[in-house]
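Asker: Got a predicted structure here, sequence first:
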Amino acid sequence: MSASIGLHARPAAVFVRAVTETGLPIRIRKAGIEGVDARSLLEVMTADFEFGCEVELSVPDNAVTDASSLQAAEVTLQSLAQLLESQGAADALPRPLNPGRRGKLNPAVTPPNALSLTATIL
């Protein structure tokens, strides 16, 4: 996220709206805090995801019922990571992501039995 204030106000609202539209119970966390429900604007803003922090987006295993759901969840997490890494402070709308800065799926998932992805808020 390019907003120097991090994931607050309009950028947070855009992110939470995008998460809610997925229909998945996505959680977002950073070092030092438990994950919060990414569908909740209050929880996301309270967690204080500042500019430059690395976050982990995750979906619990029980939300992914088959291989096609797993693939869809992976694509969803990647899209949300792109959104976090590309939001502008002025308009809070996603812009194309620099191809060299894509979020990467994390094979060592945390918590256990979850699909997760790491992204940096720029």
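Answerer: Cool, got the structure.
Asker: For the rest of this, base every contact and every neighbour count on C-alpha atoms.
Answerer: Noted.
Asker: Quick one: distance of the top helix by length along the chain to the chain centre.
Answerer: In the chain, with assignment by DSSP state H, the single longest helix is helix 67-86. How far helix 67-86 lies from its chain's middle: 9 Å, per CA atoms, centre = their mean, to the nearest Å.
Asker: Put this next to the previous one:
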Amino acid sequence: MAERTVVIASAIGLHARPASLFCQAAAATGIPITLMSQEGRRVNAASILGVLSLGIDHGETVHLSAEGDGADAALDTLIELLGSDLDAQ
């Protein structure tokens, strides 16, 4: 299992547009990916409703995990995305 941790860089956290961009990227990997909040709540990273339900703010640390072929590359891509300001894109 591949795992990564990242601090959310988007100024408004994972809300609305940043969450949508992240979920689209997670779904595009074709690999089941789990997003876990600082509080330990887990959701499918490709689910916009799941991600929004976590209420993740700027500066919070989240954990991503995935299994399968290409999991490391997929998580590297998603970590890079979350580490950038998605509001500016």
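Answerer: The structure has been received and is ready for your questions. Just so it is clear, the structure is predicted and the values come from calculations on it, not from any experiment.
Asker: follow-up on the earlier one: would you mind listing the buried residues in the longest helix of structure 1?
Answerer: 70, 73-74, 76-86 (16 or more other CA atoms under 10 Å).
Asker: Among those, which one sits closest to residue 42 of structure 1?
Answerer: residue 84 (17.1 Å; CA to CA).
Asker: any idea how far the counterpart of that closest one in structure 2 lies from residue 8 of structure 2?
Answerer: If you follow residue 84 of structure 1 across to structure 2 using TM-score structural alignment, you land on residue 82. Going from residue 82 of structure 2 to residue 8 of structure 2 by CA to CA, to the nearest Å gives 6 Å.
Asker: Please apply the same query to residue 78 of structure 2.
Answerer: Residue 78 of structure 2 is 11 Å from residue 8 of structure 2, by CA to CA.
Asker: Repeat that for residue 54 of structure 2.
Answerer: Taking CA to CA, one finds residue 54 of structure 2 at 13 Å from residue 8 of structure 2.
Asker: Which one's more surrounded, those two?
Answerer: Set side by side, residue 54 of structure 2 and residue 8 show more neighbours around residue 8, with 23 against 19, by other CA atoms under 10 Å.
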